[in-house]
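J.: sequence plus predicted model, see below.
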Amino acid sequence: MSAEERQAARGMMQKSEVGRSPKEQRAGFDELFANRPLGDDVTLAERTIGGVPALDVRVEGADAAGVILYLHGGGYVIGSARTGANLAAPLSRRSGVPAVSLEYRLAPEHPFPAGIHDALAAYRELADQQVVIAGDSAGGGLALATLIAARAEGLPMPAGVVLFSPWTDVALTGPSIDARSDYDPLFSRAAMEESAELYLGGADPRNELASPVLADLKGLPPLLVQVGTAEVLLDDSLRLVARAAEQEVDVSLDVIAGAPHVFQYFAGLLPEADEALDHAATFIKNRLAATRTRSGAAG
C-alpha cells in the first residue's frame, strides 16, 4: 500500500459524530453499508439459529464442510446481519466455506450481555458442526466473549476465530485510544465512550465478557487477528495477541501500516485488503482441515 493509497483510504472515512441518537447512527450506517453489492454469485436467505435471526450467505460453489459464523461490527449499537454479509460473503467466496451472518440484539434497547446471549445461542446450535467464528470491530469482541461463555458452559471450541480490528476493551484502557486519535479517520475516545456507555447500560466495563482482553484466554482455539495502525483500537489487538501468547493460545497477527479500521472493506481498492481476506480464508480452510484430521484420528 503506497502512502497515497493509505491516505486515500483514510480520506474515504468520516470522523464519527458524537451525540447522535442510535436511530440516526443506524440510518447513516445502513445508508453506507446495508445495500453494498455482494456479487452476482451471492444469495441471502433469512433463517434463525438458536432462536436468533440470521442470514444465510450463500455463495455459488462455497459448499465445503463447515460453517463461518459471522458477527458484524457497529459498536454494539448499529449494524445488522446484512452489513455483516459484506465481509462474510468474501470470506465464504475465498475459503469455499458457507457463512451465516447473525442478527444479534443491539444496545441500548438490549444492553450487555444480550448480544453475547444471542451469539452463544447461535453457536450452541452450530457446535456439532465444524465452525469458525469471525467478526469485525465490536463483532470481534463479541466473538471472543462468545468463546469465553461457551468454554464456561463446557461447549466444544470452534476450529478457529478470525478477528478484524476487534474491540476487546470497552473500559478503553489501551494507550492507542488517545495516542492514535488524530491518526484515526473514524473514531475518537469520545465516540468510543458513547458506544461503550450505551452497550454497558451500567455494567462493569472490566467484566471479562465485556472486555475479553482482560479475560483468562486459556483453552481458546487458534486466533487470527488483523488490524491497521491508523486506528484507536490498535492496542486492543496488540494486547489481545500478547495475552493470548502468554496463555499458550495459538495466535497470528497481521498489522498493516497506515490502514484504517476494518480496512478489509476496501477489498478491490487496496491490495492489502484483498491480501488480508485471502490470508483469513486460508486460515479458515487450514483450521477446518486440521479439525477434520483430528476428528478422523480420534474416530
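T.: Good, I have the coordinates.
J.: going forward, measure contacts and count neighbours with C-alpha atoms only.
T.: Will do.
J.: residue boundaries of the helices in the stretch 151-299 of the chain?
T.: When secondary structure is read from DSSP state H, counting those that start in this stretch, the stretch 151-299 of the chain shows helices at 176-179, 189-200, 234-246, 271-298.
J.: which of the residues in the shortest one are classified as buried?
T.: When you say that, I think you mean helix 176-179. Along helix 176-179, the positions that meet the burial threshold by neighbour count (16 or more other CA atoms under 10 Å) are S176, I177, D178.
J.: kindly indicate which of those lies nearest F33.
T.: Distance to F33, by CA to CA, is smallest for I177 among the buried residues of helix 176-179, at 24.9 Å.
J.: check the burial of the closest residue to that closest one other than its chain neighbours by counting its neighbours.
T.: The shortest distance from I177 to any residue that is not its chain neighbour, by CA to CA, 6 or more residues apart in numbering, is 4.4 Å, and that residue is V232. Close neighbours of V232, defined as other CA atoms under 10 Å, add up to 30.
J.: same deal with G11?
T.: G11 has 12 neighbouring residues, counting by other CA under 10 Å.
J.: got it, and the one 5 residues further on?
T.: Using other CA under 10 Å, S16 has 15 neighbouring residues.
J.: looks like it contacts A190 (just checking).
T.: No - no contact is recorded between S16 and A190 when judged using CA atoms under 8 Å, the distance being 9.3 Å.
J.: just give the nearest non-adjacent residue to the residue nearest to the spatial centre of the chain, would you?
T.: Among the residues of the chain, the one closest to the centroid is G135, at 1.8 Å (CA atoms, centre = their mean). Nearest residue to G135, sequence neighbours excluded (CA to CA, 6+ apart): L71, at 4.5 Å.
J.: adding another structure so you can compare the two:
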Amino acid sequence: MEEHAVTDHERALKEIDAIRKLLSSKPRPVGWLERRERLDEVGAVWPVADDIECESVDCDGVRGELSIAPGSETDRVLLYFHGGGYCSGSIKSHRRLVTEAGRAARMRTLAIDYRRAPEHPFPAQHEDAITAWHFLRRQGIAAERIALGGDSAGGNLALSLINRLRAVGEPLPSCAWLISPWTDLTMSGSTLSSKDAIDPIIHKTYLDELADAYVPAGIKRLEPQISPLFAELRGFPPLLIQVGSAETLLSDATRLAEAAGVADVDVRLEIWPHMIHAWPVWNAALDDGRRALSAAGAFMRDVLR
C-alpha cells in the first residue's frame, strides 16, 4: 500500500498544534510577574542560533540588544519592539524571532526593552521608542536605512513612532513590518468574538485588563497614539502586515490594511491559515514561522534596496 505523503497543510496543522500544546502545558498565569516569566519561558524554548552575535547596548538610558547574522549589512538596522500587551514580553522572549528576522533581512537588529505597564503606563513606552530611534540616528544610521518591526503591542508602538516622527517633521523609517498588530484599544474588532474559541492566547477580557493597566484614566482610547488604527496614515512608509487566521486580533490587522490602502500607503497584508497570535516567535519549530520571516526579510530588503 502506498504511503501517504504529508501535505504542507497537514504539516502546518501538526506544527501549530504542537505550539498550542506548549502554550497550554501549564495553567494560564494571573499576576504580572507570573505572566512575564511565562512569556519569557515559552518564547525562549528554542535558543538563538550559534552563528548569531548579540551585544547588550545602552540606548541613552533604554536597554537594548544588537544582533547580527553572518553576511548582514551593518549600516542597515531593524529596530524591533516586542509584544506582550505593553505589560510583559522582553528581549529574552523575542530574541529568537528578532535575530532570525535580521538574518532574513540581512541587516543588524536592535531590540528594545521598553518600560512596561502597570508600573510605567503610557507614554513611557513611547518615550523609550523615540529615545531608541534618536540613539540609532546619532550612530550615523540614516532614517531610510532603518526598518521598524513589532508584534502585537510592539506593532502598535512601531506605528505610533512613525506617527510621532511625522508630526514633528523628522525623516521616517524606510518601512514597518507588523506581526499580529494590536491597533484598536477600544476593542471594536469583530474577530474578538468570532475567533475567541480558537485563539489560545488573546481574549477580550485579557485585552481589557492590559488596556486598563496601560492607558491612564482620562485618556481616550480612540486617540491615535493609543489606537493607531484611527491615525491619519497618509504619508506612512510601506507596511507589511502579517496575521494569522486563528487570531482574535485578525480584524485589527485587516482594518489597518484597509485604512492604509485608503490613504494611498503601500501596504501588503498576509493572512496565514491556521496560524495563531505572533506565530513567528516559534520559528525554530514552525515552518510557517520561518516562511513568514523569509517573506518579511524579502520585503525589507526590497524596500531598502
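T.: Cool, the structure landed. Note that the coordinates shown come from a computational prediction; the quantities given were computed from them, not determined experimentally.
J.: can you give the structural similarity as a TM-score?
T.: For this chain pair, the superposition-based TM-score is 0.91 by TM-score structural alignment, normalised by the length of structure 1; 289 aligned residues with a CA RMSD of 2.0 Å.
J.: if we can go back for a sec, for whatever residue of structure 2 lines up with the residue nearest to I177 of structure 1, list the residues it contacts.
T.: Structural alignment (TM-score structural alignment) places V232 of structure 1 against T248 in structure 2. T248 of structure 2 makes contacts with T191, L192, S193, S194, K195, D196, D199, I202, H203, as judged by CA atoms under 8 Å, 6 or more residues apart in numbering.
J.: and the furthest pair within those?
T.: Greatest spatial distance among the contacts of T248 of structure 2 (CA to CA): S194 and I202, at 12.4 Å.
J.: in a helix, that's where T43 of structure 1 is, yeah?
T.: No - the assignment for T43 of structure 1 is strand, going by DSSP: H, G, I helix; E, B strand; the rest coil, so no helix is present there.
J.: show me what it lines up with in structure 2.
T.: Using TM-score structural alignment as the criterion, the counterpart of T43 of structure 1 in structure 2 is E53.
J.: for that match, list the residues it contacts.
T.: Shown in contact with E53 of structure 2 (CA under 8 Å, 6+ apart): S67, I68, A69.
J.: do the same with G89 of structure 2
T.: R36, L39, D40, H82, G83.
J.: by neighbours, which of these wins?
T.: Tallying neighbours with other CA under 10 Å puts H82 at the head of those, with 29 neighbours.
J.: which residue in structure 1 lines up with that one?
T.: Aligning on TM-score structural alignment places H82 of structure 2 opposite H72 in structure 1.
J.: what do you get for Y206 of structure 2?
T.: With TM-score structural alignment as the criterion, Y206 of structure 2 lines up with A191 in structure 1.
J.: and if you look at E119 of structure 2?
T.: Using TM-score structural alignment to pair residues, one finds that E119 of structure 2 aligns to E109 in structure 1.
J.: pretty sure that match is in a helix, no?
T.: No - with three-state DSSP as the criterion, E109 of structure 1 is assigned coil and is not in a helix.
J.: what count of nearby residues applies to it?
T.: That count, for E109 of structure 1 with other CA under 10 Å as the rule, works out to 13.
J.: one more: R95 of structure 2?
T.: For R95 of structure 2, the number of neighbouring residues by other CA under 10 Å comes to 23.
J.: OK, contacts around it?
T.: Residues counted as contacts of R95 of structure 2 (CA under 8 Å, 6+ apart) are A44, V48.
J.: how close does it get to W32 of structure 2?
T.: 21 Å (CA to CA, to the nearest Å).
J.: do a quick rundown of the strands in the stretch 1-150 of structure 1.
T.: Assigned by DSSP state E, counting those that start in this stretch, the strands in the stretch 1-150 of structure 1 fall at 42-49, 52-59, 67-71, 99-102, 131-136.
J.: tabulate those strands (TSV), appending distance to A257 of structure 1.
T.: What follows is these, written out as TSV (distance: least, CA to CA, whole Å):
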stretch	distance to A257 of structure 1
strand 42-49	31
strand 52-59	31
strand 67-71	25
strand 99-102	29
strand 131-136	18
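J.: of those strands, which is nearest F266 of structure 1?
T.: Nearest of the strands of the stretch 1-150 of structure 1 to F266 of structure 1, taken as CA to CA: strand 131-136 at 13.7 Å.
J.: quick one: that closest one aligns where in structure 2?
T.: Strand 131-136 of structure 1 lines up with residues 146-151 of structure 2 when matched by TM-score structural alignment.
J.: centre of the chain to the matching stretch, how far?
T.: From the chain centre to the centre of stretch 146-151 of structure 2 is a distance of 7 Å (CA atoms, centre = their mean, to the nearest Å).
J.: have a look at how far, on average, that stretch is from structure 1.
T.: Comparing stretch 146-151 of structure 2 with its match in structure 1 after superposition yields a mean distance of 0.4 Å (mean CA distance after the TM-score superposition for structure 1).
J.: before we move on, the earlier item: what about the residue nearest to G135 of structure 1, distance to L270 of structure 1?
T.: L71 of structure 1 sits 23 Å away from L270 of structure 1, taking CA to CA as the criterion.
J.: mind checking how far K218 of structure 1 is from L120 of structure 1?
T.: Computed with CA to CA, the distance linking K218 of structure 1 and L120 of structure 1 is 18 Å.
J.: what separates H72 of structure 1 from A138 of structure 1, distance-wise?
T.: The value you get for H72 of structure 1 to A138 of structure 1, if CA to CA is used, is 7 Å.
J.: show me what N86 of structure 1 lines up with in structure 2.
T.: Matched to structure 2 by TM-score structural alignment, N86 of structure 1 sits across from R96.
J.: apologies, that question was intended for A54 of structure 1.
T.: Superposed on structure 2 with TM-score structural alignment, A54 of structure 1 falls opposite G64.
J.: and its match, what does it touch?
T.: Counting by CA under 8 Å, 6+ apart, G64 of structure 2 touches S56, V57, D58, I91, L110, A111, I112, D113.
J.: which one (most neighbours) among those residues?
T.: With neighbours taken as other CA under 10 Å, the top of these is L110, carrying 29 neighbours.
J.: report the contact partners of that one.
T.: Taking CA under 8 Å, 6+ apart, we find L110 of structure 2 in contact with G64, E65, L66, S67, V77, L78, L79, Y80.
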